[in-house]
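K.L.:
Sequence plus predicted model, see below.
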Amino acid sequence: MVAKAKMLRGLACATGYACVAIGLFHVLLGNAAIPGAGSAGATVDSLGRFFGATFAGYGLGWLWAARRSPIPATAVRWLAGVLLLGAVGRLLSLAVDGWPHAFQVVLTVVELVLPPLFFWLADSEEKALRGVVQERPAAS
């Protein structure tokens, strides 16, 4: 149980830092941050920078959750659900418009694999801490 809790904290932190970095990258570079979108124009650039800021905020949500003790399972499930919804959006895009840049395909796979892992780990720290409390001897 403790190993799962450590895995949860590590993955939540890594996800948070990655999302903040990716989001800020998109805010700073606009269309240049999106493979194949370099000449997409001002509207797509504006949209990409806005979503970059939103993604950075999403990463801050992961970091907030990772810094709680215990990590709140409900927050992990909601954040993982949002990531999964993003993957569903990418799959819809694939169905409607065809295959994107190969890097986007890799991101889709990551976004499909991580949420089930987070759902499985979501309450591991809460359970580990409950186990520690239950193992303590009763006060006399």
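P.N.:
Now that the structure is in, tell me what you want to look at.
K.L.:
drop to CA atoms for contacts and neighbour counts, all remaining ones
P.N.:
Fine.
K.L.:
Just give me how far the lengthiest helix in the chain sits from the chain centre.
P.N.:
The single longest helix within the chain, with elements called by DSSP state H, is helix 2-29. Distance of helix 2-29 from the chain centroid (Cα atoms, centre = their mean, to the nearest Å) equals 7 Å.
K.L.:
this is the comparison structure:
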Amino acid sequence: MHQFNINPLEPFCLQSDIGFTNSSALLDLQFPPTLSNRMSQYIPTEYTPFLLKGFSAWIIYNGASHVVRGITEYLTQTERAKLPSSTVSLMDSQIRFLGGTYIAYGAALCWTSYDIGERQLALNILLAGLALGGVGRAISAGVFGWGFPWLQRATTTEIVVPPLVYWFGSRKYV
């Protein structure tokens, strides 16, 4: 009995233990329902590397913005003047540091997207880190409130996107 594997780079070909076969030649074969279901699950995953690259570019851009602008991205001069200078210094330092880590995170995410099969563990660690960051934001919102409206969107994205990427995009590479 031949075993068939789906080749994600060739959506209209199947790879079997006897080599690559054009799928139109296999139309007469009867696939068990489980294999047919597995094939339909893989259809959207061909876009996973592209989507990860786009998301990583956005993260790198966001990180660069944090590094360049620091606290001025969030607080006006008037708002900063109301705070103690040590608080402004700490906030600016943290925002710029976070920007640098965003850049590194985006680069690592982009790197994993080039070979998800081989870099699945690294991708899963990055996704888990993003989800944990979202949980941290949610805890902060529970303690201090949301502050800025975009924090709700960021928190939702950080908690919801990693499981979706895993479930719909990367688990097939495992």
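P.N.:
Received it, and whenever you're ready, just let me know what you need. This is a predicted model, so every value here is computed, not measured.
K.L.:
The longest helix of the first structure against the second structure, how far on average?
P.N.:
With mean Cα distance after the TM-score superposition for the first structure, helix 2-29 of the first structure departs from the second structure by a mean of 1.3 Å once superposed.
K.L.:
Check which helices and strands that helix sits against.
P.N.:
helix 42-66, helix 102-121, helix 124-135 (3 or more Cα pairs under 8 Å, 6 or more residues apart in numbering; DSSP states H and E).
K.L.:
against the second structure, where does the longest one fall?
P.N.:
Structural correspondence for helix 42-66 of the first structure: residues 89-113 of the second structure, per TM-score structural alignment.
K.L.:
in that stretch, what's buried?
P.N.:
92, 94-96, 98-107, 109-113 (16 or more other Cα atoms under 10 Å).
K.L.:
Would you mind putting the helices and strands packed on helix 2-29 of the first structure into a markdown table with distance to residue 23 of the first structure alongside?
P.N.:
Converted to a markdown table, those look like this (distance: least, Cα to Cα, whole Å):
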| stretch | distance to residue 23 of the first structure |
| --- | --- |
| helix 42-66 | 4 |
| helix 102-121 | 14 |
| helix 124-135 | 28 |
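K.L.:
Quick one: closest of the ones you listed to residue 1 of the first structure.
P.N.:
helix 124-135 (5.6 Å; Cα to Cα).
K.L.:
And the closest one, what does it pack against?
P.N.:
Checked by 3+ Cα pairs under 8 Å, 6+ apart, helix 124-135 of the first structure has helix 2-29 packed alongside it.
K.L.:
which residue lines up with residue 125 of the second structure in the first structure?
P.N.:
By TM-score structural alignment, residue 125 of the second structure lines up with residue 78.
K.L.:
I misspoke; the intended subject was residue 134 of the second structure.
P.N.:
In the first structure, residue 134 of the second structure lands on residue 87 (TM-score structural alignment).
K.L.:
for residue 67 of the second structure, same thing?
P.N.:
Under the alignment by TM-score structural alignment, residue 67 of the second structure pairs with residue 27 in the first structure.
K.L.:
what sits against its match?
P.N.:
48-50, 52-53 (Cα atoms under 8 Å, 6 or more residues apart in numbering).
K.L.:
Now for these: which two are most distant?
P.N.:
Those two in the contacts of residue 27 of the first structure that are separated most widely, counting by Cα to Cα, are 48 and 53, at 8.7 Å.
K.L.:
if I look at those two, which residues touch both of them?
P.N.:
26-27.
K.L.:
Aligned to residue 16 of the first structure, what sits in the second structure?
P.N.:
Match for residue 16 of the first structure (TM-score structural alignment): residue 56.
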